[in-house]
Structures are given as C-alpha cells and as structure tokens.
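Undergrad: here you go, sequence then predicted model.
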Amino acid sequence: MTLPEPSTVAAALHERLLRPVRRDLRPFLHETVERGDPVSHVVLALLAGLVAFAVTTLAAALVVVPAALYAVVYGFVAATLRLVNAFRYRR
C-alpha cells in the first residue's frame, strides 16, 4: 500500500472544497457600489461581501488544516517505514 503525496491530497481537497465555494461566491466578492446608490444597497453589498469572505475563509481553512495534518501523518509514516526497512534490510 502506498500513500498519496501530500500535494496530491491538498490538490484534491482544493478541487472539491475551495474551488466550488470561490466560483459560487465570486460575484459577491467583487460587487461594486456606485455613487447615488441607496444606503440599503450599500449595506447589503457590504454584508454580502463580508459573508462571502467569511465562507471562503472557512472553506480555505477546511482545506489547509486537513492537508497540514495529512502532511504530518505522511511524514511520520514515511519515516517509520524507512526506519523499519533500514533494520530489516541491513547491508
């Protein structure tokens, strides 16, 4: 059994978690307000941008944290396997 590389896992997490969120919330992150717009429109645009930013940040954290934990586990497992193989196949 071989474990996938941490970069492969991070790319898969990014593709499944962060990319759809960013794609769906992009209009709210780049909304513009023009001079003469009512105050309610400005407030709603600001709130929509803040909520979209918060959700995007949460999705990014849901990618970064598991990827970092996997990298630590991968390093531990790989080092353990190298150590076991070093003792098993002595020269």
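TA: Perfect, I can see it now. Numbers count the residues shown, from 1 in each chain.

Undergrad: for the rest of this, base every contact and every neighbour count on C-alpha atoms.
TA: Fine.

Undergrad: quick one: contacts for the spatially most central residue of the chain?
TA: Nearest residue to the geometric centre of the chain (CA atoms, centre = their mean): residue 63, 2.7 Å. By CA atoms under 8 Å, 6 or more residues apart in numbering, residue 63 lies in contact with 10, 13, 14, 17, 18.

Undergrad: please identify which helix or strand holds the second one.
TA: Just to be clear, that refers to residue 13. Residue 13 is part of helix 6-13, with elements assigned from DSSP states H and E.

Undergrad: dropping in the other structure now:
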Amino acid sequence: MDATTIITAATAISVGIILAAAGMGSAIGWGLICSKALEGISRQPEMRPQLMFNMFIFAGLMESFPFIVMAFALWFLFANPFLG
C-alpha cells in the first residue's frame, strides 16, 4: 500500500471517531442541561420561565457544537491537508 491510501484510511477512521465523540458529547450535554433545569425548577417553581429560557439558550449552544465539529471533520475528509 502506498502512503496516500494509508493516510486516507486513517483520516476516514479518525473522522468517524470525531463524529461519534461529538454526538456523544452533545447528548451528555443535553442531558446535563435538562436535568439541572428540572432540578432548579423543582427547587424554585417561581423561577420556571427564567430557567426554561436559559435552558433553551444553552441547549441551542450545545446543539451547534456537533455541527462545528462536523464541518472540521468534513474538511479533513474532503480537503485532506495531510495529502501532499
């Protein structure tokens, strides 16, 4: 096998690992955000509107993380800087 094939295969495997880690991180983040918001609402029910608003803001930020990671992963996959 030549170097180009090895680099392309390693990049494909790395992209898969990167996307899996981004998805798992986002799922864990969603779980933590929602659980802490529910915990705060159960402690102070009168703060529900403010806590829900903050929860949705932070959830939107957490949702953007996998898309940013996906952009970098696709850059490595299709415009591979390691191939000379």
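TA: Done, it's in. Predicted, not measured: the structure shown is a model, and the values here were computed from it.

Undergrad: the residue nearest to the centre of the first structure pairs with which position in the second structure?
TA: Taking TM-score structural alignment, the alignment pairs residue 63 of the first structure with residue 69 from the second structure.

Undergrad: thinking again about what came up before, please give the element, helix or strand, for the residue nearest to the centre of the first structure.
TA: In this assignment (DSSP H and E), residue 63 of the first structure forms part of helix 39-88.

Undergrad: shared with the second structure, which of the contacts of residue 63 of the first structure?
TA: Contacts conserved in the second structure for those, using both residues aligned by TM-score structural alignment, their matches' CA atoms under 8 Å: 13, 17.

Undergrad: which among the contacts of residue 63 of the first structure end up buried?
TA: Those of the contacts of residue 63 of the first structure that meet the buried threshold are 10, 13, 14, 17, 18, by 16 or more other CA atoms under 10 Å.

Undergrad: between the residues you listed, which is nearest residue 80 of the first structure?
TA: residue 10 (22.1 Å; CA to CA).

Undergrad: would you agree the closest one is in contact with residue 71?
TA: No. Using CA atoms under 8 Å as the test, residue 10 of the first structure is too far from residue 71 to be in contact (9.2 Å).

Undergrad: quick one: contacts of the helix holding residue 13 of the first structure?
TA: Contact partners of helix 6-13 of the first structure, identified using CA under 8 Å, 6+ apart, comprise 63, 64, 67, 70, 71, 74.

Undergrad: select, from those residues, the two members most distant in space.
TA: Greatest spacing in the contacts of helix 6-13 of the first structure, by CA to CA: 63 and 74 (16.2 Å).

Undergrad: hmm, back to that, make CSV out of the contacts of residue 63 of the first structure and add distance to residue 32 of the first structure.
TA: Shown next, in CSV, are these (distance: CA to CA, whole Å):
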residue, distance to residue 32 of the first structure
10, 33
13, 31
14, 27
17, 26
18, 23
